[in-house]
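Asker: Need a 3D model of the following:
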Amino acid sequence: MGRVIVVGSLNIDTVLRVVRHPRPGETVHALGAQSVPGGKGGNQAAAAADAGAETVFVGAVGDDGARYLRHLQAGGVDVSGVQRCTDIGTGAASVVVDDRGENSIIVVEGANGRVRAAQLDALDLREGDVVSLQFELPDAVNAEVAARASRRGATVLINPSPWRESRTDVLALADVVIVNEIEAEQLGDVVSADVLCITAGGAGARWGGLSAAAPRIEPVDTTGAGDRFAGTLAAMLARGSTRQEALEHAVAAASEACLRHGAQQWRSV
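Answerer: Alright, predicted model coming up:
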């Protein structure tokens, strides 16, 4: 079996629950506020470890990130590849979730902007590994990491979110590109259908000619569901599962994630 190596972002999220999202210029009262670990990279690493894969995280935190690293370690994630920065804070995000479980997110880059591809040097990338990337890191870092992983025969999995049309060149190196239906339309024909894995919420997901149905649920919060999908898919591929098996496990994990608030919850650390 290979490893899942997530090169990505760590954010400390402030989640605000509201009845409905405010209109421009409007103030609404929050029903509650909660601080939780987040960032697409951290979410995906936690999901991969939960799915049983040997998981390594490569990223960066500030002095305020020690609790997050302990949290990941408690979940079985190797954080030896994380850079500690003393002059900048850990990434942050404000997440607003309404009564329907729909969310909007504002992100502050923080230490995520300090991640470098050279942090991979100590990992000895090899065939069988799955390297997972998102678009919350600098363009040049993603491009170099994908190139390194491809040269070493690792599977390159990219979740190009938050979407940026100017950053699609790196997708040519991807073996798997995970997008939602809106992002798939924006992507067009940049990647082949065999590479493209499309998540469709309650309709499940499809990957090339394969598909997996989602169970019927009443979502509480969709925050992090896509990351849970991506991390689980990466884990199943690293463990040697078929594409169909990986797709089914990823859909089930993403659906389960919609039944609780927040992308992650702090472990007792």
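
Asker: from here on, contacts and neighbour counts on C-alpha atoms
Answerer: OK.

Asker: mind listing what's buried in stretch 160-179?
Answerer: 160-161, 163, 168, 170-171, 173-179 (16 or more other C-alpha atoms under 10 Å).

Asker: What of stretch 124-141?
Answerer: 125-138, 141.

Asker: before we move on, what about stretch 56-68?
Answerer: 56, 57, 58, 59, 60, 61, 62, 65, 68.

Asker: right, and the second one touches residue 76 too?
Answerer: No: proximity of residue 57 to residue 76 does not meet the contact threshold set by C-alpha atoms under 8 Å, at 10.5 Å.

Asker: On the three-state scheme, the spatially closest residue to residue 173 that is not a sequence neighbour is what?
Answerer: Nearest non-adjacent residue to residue 173, counting by C-alpha to C-alpha, 6 or more residues apart in numbering: residue 146, 6.3 Å away. In three-state terms, and counting by DSSP: H, G, I helix; E, B strand; the rest coil, residue 146 is helix.

Asker: In contact with residue 146, which residues?
Answerer: 131, 156, 170, 173, 174 (C-alpha atoms under 8 Å, 6 or more residues apart in numbering).

Asker: Please provide the structure for the following sequence as well, for comparison with the first:
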Amino acid sequence: MNPSTTKPLTVLGSINLDIIATAGRLPTAGETIGDGTLSRQPGGKGANQAAAAARLDGAARMIGAVGNDDAGREMLDALTSAGVDVADVARRSTPTGTALIVVDSEGENQIVVCPGANAEVALDGVAFAEDEIVLSQLEVGLDIVVEAARRHPGYFALNAAPAQPLPAELVQRCDLLIVNETEYELIPELSEARLVAVTYGKDGSALFRDGKEVARAAGLSAKVVNTIGAGDAFCAAFVLGLRNGLSDEQALAAANAVGADAVGQASSQPELGRLEGYVTAV
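Answerer: Alright, predicted model coming up:
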């Protein structure tokens, strides 16, 4: 498929302000750790995937909601700067969603998400074209994801994270589901899915069709700075790779390369090159 003749990837999902404390290690229950470094940056699984898609493909479309506050305006500015169309992002009186994140020296993290305006995402006035691809996640209401899957006549992909029980209707509707290895174990319904991509961190990724492995690609070595946006970058890259006509193995390998690039950057919405550069790199 010629990417120049296709619509930009549409992402339905969350938009958060990430407030990040970086420390030497993660605290245990009830423990206080000093000498942390505080930062803030754009985040949310949906926004991360939209920003990655725009950088990899030149454009993307975002469906979501932010608060009518400084944080919301900051998040929209970041998406627009990445090349994302935010015309379908609603402004709500509820504060913009916020994620509180602790990251250790190895890039591992603990995250608490406060949904805010993400809990008020709606599809009023949003149209879907048959020839566009929609990618969603589960940081917005499951009912909205199901509604989008029903209304969209074309290709529908779901990053089933955070893990939760999925209705059979949604699993059967999805053309593609993407999860990490932990989520794959926590969502038994995925065994009934037509196509599931599973990421294994440094060990790469695999693709399962009707529960049977049909493709696998090795991981790439990378210096880990921040893992928060790596899975989101993988999702955008893999969906775009399949859209552009790559084989299953090529799409997995290119997405692994994008994820490896992402973990080496501090931002949850890392600077990425065009997808074709990652294809030729592997």
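
Asker: just to revisit the earlier point, between the buried residues of stretch 124-141 of the first structure, which sits nearest residue 12 of the first structure?
Answerer: Residue 12 of the first structure lies nearest to residue 136 out of those, by C-alpha to C-alpha, at 13.8 Å.

Asker: Which residue in the second structure aligns with that closest one?
Answerer: Aligning on TM-score structural alignment places residue 136 of the first structure opposite residue 139 in the second structure.

Asker: quick check, that match in a helix?
Answerer: No: using three-state DSSP, the secondary structure at residue 139 of the second structure is coil, not a helix.

Asker: That one reaches residue 14, doesn't it?
Answerer: Yes: between residue 139 of the second structure and residue 14 there is a contact under C-alpha under 8 Å: 5.6 Å.

Asker: Quick check: neighbours shared by the two?
Answerer: Taking C-alpha under 8 Å, 6+ apart as the criterion, residue 139 of the second structure and residue 14 both touch 44, 45, 46, 118.

Asker: Relative to residue 201 of the second structure, which of these is nearest.
Answerer: Nearest to residue 201 of the second structure among those, with distances taken as C-alpha to C-alpha, is residue 45, at 17.1 Å.

Asker: and the closest one, how many neighbours does it have?
Answerer: The number of residues packed around residue 45 of the second structure, counting by other C-alpha atoms under 10 Å, is 30.

Asker: which one in the first structure is aligned with it?
Answerer: Match for residue 45 of the second structure (TM-score structural alignment): residue 40.

Asker: which residues sit in contact with its match?
Answerer: Applying C-alpha under 8 Å, 6+ apart, the residues contacting residue 40 of the first structure are 8, 9, 10, 134, 136, 224, 227.

Asker: Keep only these that are still in contact in the second structure, please.
Answerer: Mapping these onto the second structure (both residues aligned by TM-score structural alignment, their matches' C-alpha atoms under 8 Å) leaves 8, 9, 10, 134, 136, 224, 227 still in contact.

Asker: ok, the third one touching residue 110?
Answerer: Going back to what we said before, that points to residue 10 of the first structure. No: the criterion here is C-alpha under 8 Å, and residue 10 of the first structure misses it with residue 110 at 9.2 Å.

Asker: Now the common contact residues for those two.
Answerer: Contacts common to residue 10 of the first structure and residue 110, judged by C-alpha under 8 Å, 6+ apart, are 90, 91, 92.
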